[in-house]
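*Asks:* prediction below, plus the sequence it came from.
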Amino acid sequence: MGNRTGSIWLLCVVWITAFIAVALITLNCERESDSIQGIAETREIVISSESAVEIRRINVVEGQSVSKEQLLVELVCPEQILRINHIAHQLEQLRAQKGVNKDEIRSKIKQLKAEKASLTSEVNNRIRQIENQYNLNKELASGLRSIREVGKTGRSGVSNPVTLKIKSLRQELALSLRPMNIQIELLQKSLDESASPIKIQVEQLEKELALLKAENSKLNIYAQISGIIGSVNFKPGEKVSPFAPILTLHTKNPSFVKGYIHENVYTRMSLGKEVTIISQTDSKSSVAGTVVGVGARIVEYPVRLRKNPVLQTWGREVLVKIPGNNRFILGEKVVITSSEPRVSFISYLKQQQSTFFSYLKRLLEPGETYARNRPQKDSELPEKADTSMYEILPVTPLKTSGIEASALVWLEDIDRWLMLSDDTPNKTPLLFLMDHQGRITKETLIKGLKEISDMESATVSNDGTLYIASSLSTSKKGNLGKSRRLLISVKRKGNDFSLIRNADLYELLGENAVRNNNEEWAQFILKAMGERSLDMEGMFHRDGALYLGFKSPFHRGHSVILRIDRIEEMLGKKKLDDDQVSLWKKIILKTDKASNQEHISDMFHHNGTLYVTGTSSQKIGGSLWKLDENTGKMIHIARFDGLRPEGIAAGKDKDTLMISFDQGGNNPSKIAAVRGAL
């Protein structure tokens, strides 16, 4: 009996041990996706031509290192050369034709002028002969007494026949010259206008010729980046069809790793996750990376990563960005490992706060496991300020309805607050001037600006230029019109505001982010634009740069502040250079006791300190914070329960901050002062 009982206990121990072993193996298999295989790859540029060309000279070979702006390929386009020669010949013909036509008209004008001069001279000679004969007869007749007596007794008023003849000749001359003058005038007008049609044709052909020569000069291809020539697909003298790859250029070192997760295992890989990349041939060669893409579809594994090349394998792609100074070889096989430590079975059970049997139940009925967010470090959490040193003055409702206060700016010369409203009638650029009692004393428009909507931030530069920006966010209906994407600069003189420049800030940021997609700030912008979650509500100006604070989305658990250098240059050119945008700060607006993290709703910079207002997504209130640039830490100054701070500025009271609150709906906006904050 004792032996039988011992055998039963031994059998139970074996079964329990086997059961635990199976559970541990299952757990280990479940977490298998912490390490996956991948291939180190790089950015490759395919060089081609938009038109049919002929290879004149190739200045590089495969595997050659090249520097940026180095001449790679010289091309020639026979069609362009023929067209250039044809236009040049047309121009020569038109210029020659223009000269011949003018010469013929000038010759006719000269001929008519000569005939006119000859006729005038002939008539004048006849008149002079008649006058001379008349004078001679008059002298001869003056000595005859009988003629003098007749002359004395003759009737007065009788016209002299000589005078009448001279007058007749002059009238005849005028009639003869008139048609000649008309003909000369017409010919002269024709001469002046004869060049117009030909001149227009010449100008058009000259413009076309200049464009063709400019395009022809662009046929030479230069390296866009410093790197290595991958493949050369043509030889000198060969003809190339449009968009056919002539050669490829890639960076010297891999810039990313493409890994694959088997379709039968779950993964904790997520955007922003930190991982370690290790070479399969040299375990000492490793580098840290960040997951920038996780595939949303199942694709076929590359043959190199299959355990059995014959069998097809399927899974999801994972794209990991790695630093450029790595030691990997292009195309090298690597292992992508999660940077998070592996969790033991017992500690995992404790984390899940479940019993051993509930865990087994979860194994038998597995559900979808989601990626965990990167935990915040204690050092990143803001400090709590001693609120006893601050005095929050009574909250005053605005004495004007219909204003959803979104930003404040102090105008010292007129002793008024400039207030923005994120909702104005018909998107009009309407501004409000407010006194210290919360009374709106004047409403004014920005001259020269047709419309702008969702104005959420404003700031003033040292020279008095006022900058106003829309939120860059979609409306409640999901629309994102141009009026919600504007950044404008405004000139103020007293109570008058006039537009200086404006730009589509949303479009400029998007275009620049595409060109700089390896930068962290660009990834934030592109992801937010793709999700249509971008929302910018804070802004301040310092040293010619504009700083933008984004209400949403969070980037890896932080609120983001971007910096745009040379802001006036951007507004003037309506273009952002690649080096103008950078990530300035990542901040966390959350105390250690708070359950919700707040979002940036406005910013104000004063004497090296940044003041930030934050609001909660649960609409339970907001707070006032400050960032000390020396320590890089956020300090919680004040809490506003039931109020949503939307604007912040400092006025003539040197130690006081003014806060505006947008209560939404038909509720009036409010203002309050925090004394002792500055």
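*Replies:* All right, it came through fine. Note that this is a predicted model, so its numbers are computed, not measured.

*Asks:* alpha carbons only for contacts and neighbour counts from here, please
*Replies:* OK.

*Asks:* where does the residue nearest in space to the middle of the chain fall, secondary structure wise?
*Replies:* Against the mean C-alpha coordinate of the chain, by CA atoms, centre = their mean, the closest residue is L508 at 1.1 Å. Assessed by DSSP states H and E, L508 sits inside helix 505-515.

*Asks:* quick check: what element follows that helix along the chain?
*Replies:* As assigned by DSSP H and E, the chain's next helix or strand after helix 505-515 is helix 520-531.

*Asks:* one more structure, for comparison:
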Amino acid sequence: MKRINFHMLTAFAALVSLVTFNWQYGNETFVFFGFAENKEMEIRLENPVTIEQVYVTAGNRVHKGDVLLEVTRSGLELTQSGLNHEVAKLQSQYNIWKADIEGTIRRLEAQKMAKRGEIQTQIDQLESEMSINRSLIKDLESIRPAKDKSGRSPNEVKIEGLKKELRMAVRPLDSEIRKLKKELRAHNNPLKIQIEKLSEELGFVHQEADKLTITAPNDGIVGSIFCKVGEQFSAFNTLLTFYEQNPTQVKGYVLENLILKVKMGDEIIVHSGVQASTKCTGRVVGMGSRIVEIPERLRKNPAFKTYGREIQIQIPADNSFLQKEKVVLKLPAGKDDLDNKVLRAFTPPKTSSSASLEQKTEDE
């Protein structure tokens, strides 16, 4: 009996120790830390420039489209002027050619109308004579109008000849007019081709010129400014940095001995470390591939180095976190569920001897 009581006391003491350990550290195992941030956007240009004006200072809040800098680019204005001159010259030549073609078309159409009017007038006169003659001999059966072998009167023969003459006169004019109109609509005109090519180049130069006025890509805050008025900057050097007003991601560090592993796509509850009522739900979008040293600021005890896995958490942009604010990260599970998982993880599996001991205790 004494031996059984000794084993019972030992088992009870172990159970109390395990529960105490779980109470003190179980929940903390599932809490880790990070900081809210927004990657700074580095604003650069792909060509050498000279700084003309700087309209902002570090820390300024700006709105999308606000002008931040103005720069100049050597040779760009000269290139633009040269292209404008060349396009204007070719356009003038094209306009002269086009006006000449259109003038020729109008002249040919005028000739066609004049010829048609002239012949039509003769036809109308003959038809008028025929109409008068018919009315005069209508009641005179003894008088019959002269006709040729085909039964046509002289005036009818003349009218048919005039209509044939009209067709013969108008046909070449119509053909020439169609040819000239087709030439006007053609896309392979050498002048037009040159103008289109130079216009494309000019459009590209205009796009490059627009880049010389640097505006805010979004509402946000100006970070660091690395340029001054009058300075010359090489291509791809950072002129200034810019970031959105609210953080959109959290960089966290999961302790390497964390029992419940964090996976891609998991939801994480993000609590502010300084604003008690500020929190949101994020999602894991990136995970480091190696164990790294956790920054001193995020350690429980800064004096001791700890290691973990870096994770990236995407959070909604409509939050009130501060840039680089320390945040507390938790998995969205119930407290009891977490405690049970910790308890199961730390509780050793039952052996046959311990099971028989429990059975004897219950019998007594």
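*Replies:* Cool, got the structure. Not measured: the values here are computed from a predicted model.

*Asks:* now the TM-score, please.
*Replies:* The TM-score (TM-score structural alignment, normalised by the length of structure 2) is 0.57; 255 aligned residues with a CA RMSD of 4.0 Å.

*Asks:* just to revisit the earlier point, what span of structure 2 lines up against the helix holding L508 of structure 1?
*Replies:* Residue correspondence for helix 505-515 of structure 1 in structure 2, counting by TM-score structural alignment: none.

*Asks:* so which elements touch that helix?
*Replies:* Secondary-structure packing of helix 505-515 of structure 1 (3 or more CA pairs under 8 Å, 6 or more residues apart in numbering; DSSP states H and E): strand 486-493, helix 520-531.

*Asks:* okay, the ones you listed, which one's buried deepest?
*Replies:* Stretch with highest mean neighbour count among these: strand 486-493 (a mean of 19; mean count of other CA atoms under 10 Å).

*Asks:* re earlier: quick check: the residue nearest to the centre of structure 1 vs R563 of structure 1, distance?
*Replies:* According to CA to CA, to the nearest Å, L508 of structure 1 and R563 of structure 1 sit 14 Å apart.

*Asks:* repeat for G63 of structure 1
*Replies:* 39 Å.

*Asks:* cool, L247 of structure 1 as well?
*Replies:* Noted for L247 of structure 1: a distance of 38 Å to R563 of structure 1, by CA to CA.

*Asks:* need the helices for structure 1, in chain order.
*Replies:* In structure 1, the helices defined using DSSP state H lie at 2-30, 78-141, 145-153, 161-193, 195-217, 345-352, 356-364, 505-515, 520-531, 567-573.

*Asks:* S277 of structure 2 -> structure 1?
*Replies:* Per TM-score structural alignment, S277 of structure 2 is aligned with S285.

*Asks:* tally of neighbours for that match?
*Replies:* 14 (other CA atoms under 10 Å).

*Asks:* next up, the contacts around it.
*Replies:* The contact partners of S285 of structure 1, taken as CA atoms under 8 Å, 6 or more residues apart in numbering, are I278, S279, R327, F328.

*Asks:* the first one: neighbour count?
*Replies:* Around I278 of structure 1 sit 21 other residues, with neighbours defined as other CA under 10 Å.

*Asks:* also E569 of structure 1?
*Replies:* By other CA under 10 Å, the residues close to E569 of structure 1 number 14.

*Asks:* cool, and L169 of structure 1?
*Replies:* The burial count assigned to L169 of structure 1 is 16, neighbours taken as other CA under 10 Å.

*Asks:* how near is it to E115 of structure 1?
*Replies:* From L169 of structure 1 to E115 of structure 1 the distance is 17 Å (CA to CA).

*Asks:* now swap in L319 of structure 1 and tell me
*Replies:* Counting by CA to CA, the gap from L319 of structure 1 to E115 of structure 1 is 92 Å.

*Asks:* how about L610 of structure 1?
*Replies:* Per CA to CA, L610 of structure 1 is found 91 Å from E115 of structure 1.

*Asks:* neighbour-wise, which of those two wins?
*Replies:* L610 (16 against 13).

*Asks:* which ones are touching the more buried one?
*Replies:* Neighbour list for L610 of structure 1: M603, F604, K626, L627, D628, E629 [criterion: CA under 8 Å, 6+ apart].

*Asks:* again, only using 6 Å
*Replies:* Applying CA atoms under 6 Å, 6 or more residues apart in numbering, we find L610 of structure 1 in contact with F604, K626, L627.
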